[in-house]
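Peer 1: got a predicted model here, sequence first, then my questions.
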Amino acid sequence: MIMVEKTIIVEGSSDRKRVAEIVREPVDIICTNGTIGVSRLDELVDELFERDVYILVDADASGEKLRRQFKRELPQARHLYIDRRYKEVAAAPHRYLASVLMSADIDVHGEFLQKEGTQ
């Protein structure tokens, strides 16, 4: 069994799908479905205590609200940001998202880094 040490938290299932296509190493991708309740947040804090956690949410009001919650409850998490012009993680081009993930030392599939990366 492969030990998974990294967790990426995203908002929606389309975000999870997009990130999963790009990431090459084993990671857990947790979907909050846009909001997260206090009890679920407490569970996550306990669950993720010993792991490398990355927060990758949309560049909009609900994403920022979620990010603020995680900054309070999971201060050790690393926050990854997408450019506001893409608004949503799922709408960001593969190549752009791959470079954001790679900058956080997350291993990505090389084809997404090509000059003519897929959209």
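Peer 2: Arrived safely.

Peer 1: rest of the way, CA atoms for contacts and neighbours
Peer 2: OK.

Peer 1: which non-adjacent residue is nearest I30?
Peer 2: Spatially, and ignoring its direct neighbours in sequence, I30 is nearest to I9 (4.8 Å; Cα to Cα, 6 or more residues apart in numbering).

Peer 1: and here is the other one:
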Amino acid sequence: MNGSMNKVIIVEGKSDKEKLSAILNEPVEIICTNGTLGLDKLEELALAIEDRDVYILVDADEAGHKLRKQLQRELPNAEHLYINKMYREVATTPLMYLAKVLVGAHFNIHKNCLG
């Protein structure tokens, strides 16, 4: 494991991953769950990333809430990042807002994302 990919962000879908990739200005592994994960997959994921800084950023809806609870059980040390409920989905959240959430969690982002 190389030290530069120490941070992991878990998101739901590909569009969430693409949005975060456009904002981040440091190497971060972004893992898509593509909805809910089976228990085996979840345990596999937890073992693979247990010694890294894990962040969870999922949609502010029922499916996102369910996934967050699942991940919380398997990854109790993960840091939870939240979007405002009015945006509902990470993919539709304004870049500037997401950038502020990431800066708040000490991520390096592209300066132009802050407006």
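Peer 2: In hand now; what should we look at? The shown structure was predicted, so the numbers you read here are calculated from the model rather than taken from an experiment.

Peer 1: how much space between the residue nearest to I30 of the first structure and F49 of the first structure?
Peer 2: Note on I9 of the first structure: its distance to F49 of the first structure, by Cα to Cα, to the nearest Å, is 14 Å.

Peer 1: of the two, who's got more company?
Peer 2: More crowded of I9 of the first structure and F49, by other Cα atoms under 10 Å: I9, with 22 against 12.

Peer 1: so that one sits against C31, correct?
Peer 2: Yes: I9 of the first structure lies in contact with C31 (Cα atoms under 8 Å); the separation is 6.1 Å.

Peer 1: contacts only, for the residue nearest the centre of the first structure.
Peer 2: Closest to where the C-alpha atoms of the first structure average out (Cα atoms, centre = their mean) is L56, at 3.3 Å. The contact partners of L56 of the first structure, taken as Cα atoms under 8 Å, 6 or more residues apart in numbering, are 8-11, 79-82, 89.

Peer 1: cutoff 10 Å now
Peer 2: 8-11, 15-16, 19, 63, 66-67, 78-82, 88-89, 100-101 (Cα atoms under 10 Å, 6 or more residues apart in numbering).

Peer 1: so which of those residues belong to helices?
Peer 2: Using DSSP state H, the subset of the contacts of L56 of the first structure located in helices is 15-16, 19, 63, 66-67, 100-101.

Peer 1: including distance to H94 of the first structure, could the residues you listed go into TSV?
Peer 2: Listed next are those as TSV, based on distance: Cα to Cα, whole Å:
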residue	distance to H94 of the first structure
D15	11
R16	13
V19	9
G63	20
L66	23
R67	22
V100	10
L101	10
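
Peer 1: picking that back up, I'd like the distance between the residue nearest to I30 of the first structure and L101 of the first structure.
Peer 2: 12 Å.

Peer 1: who touches both of those two?
Peer 2: By Cα under 10 Å, 6+ apart, the residues touching both I9 of the first structure and L101 are 54, 56.

Peer 1: check contacts around the residue nearest to T35 of the first structure when sequence neighbours are not counted.
Peer 2: Nearest non-adjacent residue to T35 of the first structure, counting by Cα to Cα, 6+ apart: L66, 6.7 Å away. Residues counted as contacts of L66 of the first structure (Cα under 10 Å, 6+ apart) are 10-11, 32, 34-36, 55-58.

Peer 1: recalculate using a threshold of 8 Å.
Peer 2: So L66 of the first structure contacts 34-36, 57 (Cα under 8 Å, 6+ apart).

Peer 1: buried subset of these?
Peer 2: V57 (16 or more other Cα atoms under 10 Å).
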